[in-house]
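Asker: generate a structure from the sequence data that follows.
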Amino acid sequence: MKIAVTGASGLIGSTLVPALRADGHEVVRLVRRTPRTADEDRWDPQHRRIDPTLLLDVDAVVNLAGTPIRPRPFTEGYRRDLLTSRLDSTTTISEALAAAAAVDPRRRRVLVSASAVGYYGDTGDRVVEEDAPPGEDFLARVCVQWEEATRPASDAGVRVVTVRTGLVIGRGAMLVQILGTIFRFGLGGRMGSGRQFWPWVSLADEISALQFLLTADDVSGPVNLTGPEPVRNSEFVRELARAVRRPAVLPVPAPAIRLALGEFGRSSVLAGQRAVPARLQAAGYEFRHGDLPSALREALGRR
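Answerer: Now for the predicted structure:
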């Protein structure tokens, strides 16, 4: 397959590209700067511009572009960047794929486009599969619009998969870098009540599942890309502490998290989703890391 990848410089994209090439695929990285290598092509998602011929001979696009969601307060400017970067990139790619489909409707194309489990908002103890309704907080509303931006492609007959990814556990992952450092100094503990579910996924499964979905012709629509066993925050921090061989005895009070991180703290730290990968498993995907300890051991280089 010839596969175009947006957001190829991020953690997931930079791991996915060599994995796709190792499988024998031809990969083109879409970049916003002047291309530096033969495998790069330029696009301008901010202004929704892309060469109309660029995707004519492309079989698949993996769309990972968007301003990273970081542990910081959501200022108005940051909120705008989070939303518009996702809508601009996804709309640009979707419309380009629709145009390519109009020129050559016989070519089978697929768009695997990023989303997040934040789509569901805070779901408490309820098990969440892909047919669950969206939440109402800011990140949930972003995810709804983000997924809706793929409609031009799906309306044109392109198979579209929106992957609702959980907390990625892997070397270089922001979550592992930040919490790993804190816990190595013995300063870690549960966050808030610790009862909120954190739906994690190993980086290895993130990449493997994306590869799987590219060729899973009977799968379309939303797919939870999470590990099969979501855990409560209290269990997550206990396993992380065990992995770095440090105690987890310093809980962080909910008011302190809300004060320091604002809406990010409320929606992404103190809230959670008991999301399970129902559609992924029904399609036959087999997880490399079916439990959190094994994912943490690989992410931290432990045996």
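Asker: when you work out contacts or count neighbours from here on, use the C-alpha atoms and nothing else.
Answerer: OK.
Asker: show me where the stretch 201-303 of the chain has its helices.
Answerer: Ranges of helices within the stretch 201-303 of the chain are 203-215, 233-244, 254-264, 278-282, 292-299, based on DSSP state H, counting those that start in this stretch.
Asker: got those helices as JSON lines, with mean neighbour count columns?
Answerer: Below are these laid out as JSON lines (neighbours: other CA atoms under 10 Å):
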{"stretch": "helix 203-215", "mean neighbour count": "20"}
{"stretch": "helix 233-244", "mean neighbour count": "21"}
{"stretch": "helix 254-264", "mean neighbour count": "17"}
{"stretch": "helix 278-282", "mean neighbour count": "17"}
{"stretch": "helix 292-299", "mean neighbour count": "20"}
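Asker: same list (those) but as CSV, adding distance to Glu148.
Answerer: Shown next, in CSV, are the helices of the stretch 201-303 of the chain (distance: least, CA to CA, whole Å):
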stretch, distance to Glu148
helix 203-215, 19
helix 233-244, 30
helix 254-264, 23
helix 278-282, 19
helix 292-299, 32
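Asker: I have a second one here; can you model it like the first so I can compare?
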Amino acid sequence: MKILITGASGFVGSQLVKLLSPQHRLTLLTRSPGSAAAKLGAAHRYLADLDNLANLDSFDAVINLAGEPIAGKRWSSVQKEAICQSRWQITNKISALIKASQNPPSTFVSASAVGFYGRQGEQHINEDFNLSQESKSEFTHKVCSQWEKAALNAVSDSTRVCIVRIGLVLGAHGGALAKMLPAFKLGLGGPIANGKQGMSWIHQTDLIRLIEFMLNNKQCSGIYNGCAPAPVSNKVFTHAMGTALKRPTCIPAPAFGLRLALGEMSTLLIDGQYVVPQKALADGFEFSYATIDDAFSEIFKS
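Answerer: This next block holds a predicted model:
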């Protein structure tokens, strides 16, 4: 297939490129084509933007992973706008180009996040969960809701759209673990707040396999939770990580300190959700790393 991928040089995107490149012809949208080519290889076509494209007739599929890191900076009003627009604008543009195509891509896979669900306590949530008005008022829901609507605008008889609400992506060389590892390796890790908040996670390999599964299976469409089938509490997650690293995890991070240090962004750590991938399992996807112990055993095996 001829596939357009946005966010290709990111933590997830770069691994997806490696998985897909042996069998497919890839065009990669990235803000820095030169550095991306040095990282991902010169065999691919690189674009700095979509402005010179009138349609997407030349592509069989699109995978949209672009977006400003949601935990990269404190959530000032300027940063919130950057988080939103970096997702909404590119997704609206892709949908518009698909709709302008005479022979549009047959598949559009677009990222979202479990933040769509907002704070949900300890109940387990699948794709059919009905949100309260309180949940819909949260910033993470607003970001994801508009992001998903923009992608779903591309749905037609010719184009199926899959939305992946991605959880915490676990891998040894990037993502959230890269920020957590230094403290844990020094024995300074510990539960956050009361440790009861849900952590909906997925091993990096399973996420890119799930995206490939959606590309290859025409029955896939609509909303999918991109999480492993066994979400855990922050306390369980912390203990499992400490066990895998053979380090103690007894230094807690109090909620008030995180709120002072991070402001509104602290909700990403203090609050959470227990999200399950009901639809992926129903469609026949099999997770290679279904438990947190399995995931950490593979990640820290060396």
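Asker: figure out which of the helices of the stretch 201-303 of the first structure is closest to Leu55 of the first structure.
Answerer: helix 203-215 (16.0 Å; CA to CA).
Asker: got the buried residues for stretch 8-27 of the second structure?
Answerer: 8-10, 12-17, 20, 25-27 (16 or more other CA atoms under 10 Å).
Asker: which residues touch Ser86 of the second structure?
Answerer: By CA atoms under 8 Å, 6 or more residues apart in numbering, the contact list for Ser86 of the second structure reads Ala66, Gly67, Glu68.
Asker: repeat that with 7 Å
Answerer: Applying CA atoms under 7 Å, 6 or more residues apart in numbering, we find Ser86 of the second structure in contact with Gly67, Glu68.
Asker: is it located within a strand, as I assumed?
Answerer: No - counting by DSSP: H, G, I helix; E, B strand; the rest coil, Ser86 of the second structure is not part of a strand but helix.
Asker: and the residue nearest to Gly221 of the first structure when sequence neighbours are not counted, helix, strand or coil?
Answerer: Once flanking residues are discounted, Gly221 of the first structure sits nearest to Val161: 4.7 Å by CA to CA, 6 or more residues apart in numbering. Following three-state DSSP, we place Val161 of the first structure in the strand state.
Asker: Asn224 is in contact with Val161 of the first structure, correct?
Answerer: No - assessed by CA atoms under 7 Å, Val161 of the first structure is found out of contact with Asn224, at 10.3 Å.
Asker: of the helices of the stretch 201-303 of the first structure, which is nearest Thr181 of the first structure?
Answerer: Nearest to Thr181 of the first structure, of these and by CA to CA, is helix 233-244 at 9.4 Å.
Asker: what does that closest one contact?
Answerer: Here helix 233-244 of the first structure has contacts from 183-184, 189-191, 194-198, 247-248, 293, 296-297, using CA under 7 Å, 6+ apart.
Asker: out of the residues you listed, the closest to Leu55 of the first structure would be?
Answerer: Looking across those and measuring by CA to CA, the closest to Leu55 of the first structure is Trp198, at 36.8 Å.
Asker: list the contacts of the closest one.
Answerer: Contacts of Trp198 of the first structure (CA under 7 Å, 6+ apart): Pro230, Val231, Arg232, Asn233, Gly272, Gln273.
Asker: give the buried subset of the residues you listed as a ChimeraX selection command.
Answerer: Selection of buried members from the contacts of Trp198 of the first structure for ChimeraX, criterion 16+ other CA under 10 Å:
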select :230,231,232,233,272,273
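Asker: identify the farthest-apart pair in the contacts of Trp198 of the first structure.
Answerer: Farthest pair in the contacts of Trp198 of the first structure, by CA to CA: Asn233 and Gln273, 10.8 Å.
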